[in-house]
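Visitor: Got a predicted structure here, sequence first:
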Amino acid sequence: MLRAFSSRVRAASSLVLAEVNAAGELQASSLSAISAASKFGSDISVVVAAEDASAAAQSLAGVSGVTRVLAASGAQYKGGIAEVVAPLLKEIQVASGVTHIVGPATPYAKNILPRLAALLDVNHISDVIEIESEDTFQRPIYAGNAIATVQSADPIKIISVRATNFAPAEEGGSAAVEDAPSVADSDLSKFVGQELTASDRPELSSASKVVAGGRALKSTEAFETVLYPLADKLGAGVGASRAAVDAGYVPNDMQVGQTGKIVAPELYIAVGISGAIQHLAGMKDSKTIVAINTDADAPIFQVADYGLVQDLFKALPEMTEKL
């Protein structure tokens, strides 16, 4: 049963913005944001906003460390419009006095949190990879070639965290679920629709194995006939370099890199990818990196644990056949 939203002034408390997909299912990155929020103490509230947030709210209530879940359901939340969700978060913060607001460093949260920061007149610190204290954070700059330590004097800290750097929070909680305060629809923007790519493969950001292709594959057909069979044999997610996306070989939701998705799987196979800084920023934290390229001097080999200098059109079918 949902309880009414209550106002409680808190010291060193945190509010986590959870993310759900189009079907209302909780995204794994939300669990990593909860884990990051635990660095600020044991008082963790989580808000989830969706057309129907009930299922996700119940899932969040069972997460260890969560003290309460605020469920915001309504047509105005469909599509995660920042002009609607940000005012919701502001109202919760003003009413409850939370000191830290945390979200995953995904397009969803990184669209909402800067607007919230403007509404609260504080800074937004993005892509946090380590929390040193309640006011000090580490984040990568220059495409990950340097790490900046940032200290915030703002009374409210708003941060987005890289899910790959924080272990997901585990099951074992029994938090109360409450109705979030009501906010009106926005007159500034409306959710019109979206086109989603359906796939049986693991979601790229949370896959334990990733096979990624570059411009050297030369066509969409090559991805389908050469790279996808290997990924399917491994049970891996499929990614791509920015060059492959820009060339139109694959949709942009498959892009790995600084301007794409950040991944850190157990196994990352880079196929026909040269290793530009933009791409390395999105995958260099992978546990084991395998590079396949005809150019022995390609930068990708500098970060690879294993390298194969061979034509991908010969190497991949042979690998697939032997699996």
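Guide: Cool, got the structure.
Visitor: can we go C-alpha only for contacts and neighbour counts from here?
Guide: OK.
Visitor: Start and end of stretch 182-202, how far apart?
Guide: The straight-line separation of the ends of stretch 182-202 (Cα to Cα, to the nearest Å) is 35 Å.
Visitor: Tell me the buried residues in it?
Guide: For stretch 182-202, the neighbour count (16 or more other Cα atoms under 10 Å) marks 183, 185, 186, 202 as buried.
Visitor: In contact with the third one, which residues are there?
Guide: The contact partners of residue 186, taken as Cα atoms under 8 Å, 6 or more residues apart in numbering, are 76, 83, 84.
Visitor: next up, a second structure to put side by side with the first:
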Amino acid sequence: MVMAAALLAGALRRGRAGGGARYFAGESLRRLVSTLVVAEHEGGLVKPSSLSALAAAEAIAKENKVSLLLGGSGPTLHKAAQHAASSHPLVNEVLVADSDVFAHPLAEPWAELLRSVQQKGGYSHVIASSTSFGKNLLPRAAALLDVSPVTDVTAISEPRVFVRPIYAGNALCTVRYTGENPCMMSIRSTSFSPTTESMPETKVAPITQVDLSFLNEVSSRKSSWVNLTSQDTERPDLANACVVVTGGRGLKSAENFKLLEQLAEKLGAAGLRFY
């Protein structure tokens, strides 16, 4: 009986010690979290999808130190940087890459920029929105940094535990990232609501110019910007829309597709066609 009691007491002590170690490791990880958010901007303002990425950074850890990366050129870039500096209480720094090279969302130069910023900043997390730009950039930048990205995150349980859809969205999967830093992830902006908390007037993050000397080393350009063709509409962008109306072969004719567009306008939704 004495030996059994001693064994039981030892097991309980080891259990408490193991639990304490896990708790300590979790708290240490939260304290060491620092996040780089790759932000998009338009018209001198940070896009709503990037503000949702800031909300995701807050979900990772309340003590998160967040840097916001903006690229482009001209007055609109610097206006967007001013907006970013006061966009969220967690924003610790706004990094600005001012060059015509980043005026358009080409993944090749942006991936080199992201690698350079990460190597100098040593961030634990890198977040981009699941927009066409983010989906194009993140895998390329992750390959340059030799890590595996976690895509389409819809919820964050712990700094390295995420929920993402699988099987065309028919199931949700909880995944744990076990790789090296940085943990690179794209988030679905509709799953993270931007903060409505008012910023104190004195809380404005510093704006820092990014060292672009690495551009001299990138001699080969595998892509070039041609033009952008888009249709002006008052309906929300598909990536940020809370309601999406879709139609496919069942509508059968172009006249019936007009019904889809009329319904989308009534609901204030994004319209999407499948053929």
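Guide: That came through, no problem. All of these numbers come straight from a predicted model, not from anything done at the bench.
Visitor: if we can go back for a sec, could the contacts of residue 186 of structure 1 go into a markdown table alongside neighbour count and distance to residue 118 of structure 1?
Guide: Output for those, formatted as a markdown table (neighbours: other Cα atoms under 10 Å; distance: Cα to Cα, whole Å):
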| residue | neighbour count | distance to residue 118 of structure 1 |
| --- | --- | --- |
| 76 | 21 | 21 |
| 83 | 20 | 12 |
| 84 | 22 | 14 |
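Visitor: how close does the spatially most central residue of structure 1 get to residue 172 of structure 1?
Guide: Centroid check for structure 1 by Cα atoms, centre = their mean gives residue 106 as the closest residue, at 3.7 Å. To residue 172 of structure 1, residue 106 of structure 1 is 25 Å away according to Cα to Cα.
Visitor: Using the three-state scheme, assign the residue mapped onto residue 104 of structure 2 from structure 1.
Guide: Alignment note (TM-score structural alignment): residue 104 of structure 2 maps to residue 79 of structure 1. Of the three states, residue 79 of structure 1 takes coil under DSSP: H, G, I helix; E, B strand; the rest coil.
Visitor: Once you drop chain neighbours, what's closest to residue 79 of structure 1?
Guide: residue 191 (5.9 Å; Cα to Cα, 6 or more residues apart in numbering).
Visitor: quick one: the one you found and residue 82 touch, right?
Guide: No: checked against Cα atoms under 8 Å, the pair residue 191 of structure 1 and residue 82 is beyond contact range at 10.3 Å.
Visitor: so where do the strands sit in the stretch 151-275 of structure 2?
Guide: 155-158, 161-166, 171-176, 183-187, 207-209, 244-247, 270-273 (DSSP state E, counting those that start in this stretch).
Visitor: Quick one: closest of these to residue 48 of structure 2.
Guide: Between residue 48 of structure 2 and the strands of the stretch 151-275 of structure 2, the tightest spacing by Cα to Cα is seen for strand 183-187, at 12.6 Å.
Visitor: give me the stretch of structure 1 that that closest one matches.
Guide: Mapped onto structure 1 using TM-score structural alignment, strand 183-187 of structure 2 covers residues 157-161.
Visitor: So which of the contacts of residue 186 of structure 1 are in helices?
Guide: The helices, defined by DSSP state H, take in 83, 84 from those.
Visitor: Which single one of the contacts of residue 186 of structure 1 is nearest to residue 152 of structure 1?
Guide: Closest approach between the contacts of residue 186 of structure 1 and residue 152 of structure 1, by Cα to Cα: residue 83, at 25.1 Å.
Visitor: And the closest one, how far from residue 207 of structure 1?
Guide: Distance from residue 83 of structure 1 to residue 207 of structure 1, by Cα to Cα: 31 Å.
Visitor: How about residue 88 of structure 1?
Guide: 31 Å.
Visitor: and if you look at residue 149 of structure 1?
Guide: Taken as Cα to Cα, the span from residue 149 of structure 1 to residue 207 of structure 1 is 29 Å.
Visitor: Could you tell me how far the helix ranked longest in structure 2 lies from the centre of the chain?
Guide: As assigned by DSSP H, the longest helix anywhere in structure 2 is helix 2-31. Distance of helix 2-31 of structure 2 from its chain centroid, counting by Cα atoms, centre = their mean, to the nearest Å, is 36 Å.
Visitor: next helix or strand past that helix?
Guide: strand 34-38 (DSSP states H and E).
Visitor: what does the helix or strand following that following strand rub up against?
Guide: Sequence order places strand 41-42 as the next helix or strand after strand 34-38 of structure 2, per DSSP H and E. Residues from elsewhere that reach strand 41-42 of structure 2 (Cα under 8 Å, 6+ apart): 47, 70, 76, 77, 80.
Visitor: Out of the residues you listed, which sit inside helices?
Guide: 76, 77, 80.
Visitor: Next, count neighbours for residue 109 of structure 1.
Guide: 24 (other Cα atoms under 10 Å).
Visitor: quick one, what contacts it?
Guide: Counted by Cα under 8 Å, 6+ apart, residue 109 of structure 1 has contacts 17, 19, 103, 160.
Visitor: ok, now how distant is it from residue 160 of structure 1?
Guide: Counting by Cα to Cα, the gap from residue 109 of structure 1 to residue 160 of structure 1 is 7 Å.
Visitor: and if you look at residue 47 of structure 1?
Guide: To residue 160 of structure 1, residue 47 of structure 1 is 15 Å away according to Cα to Cα.
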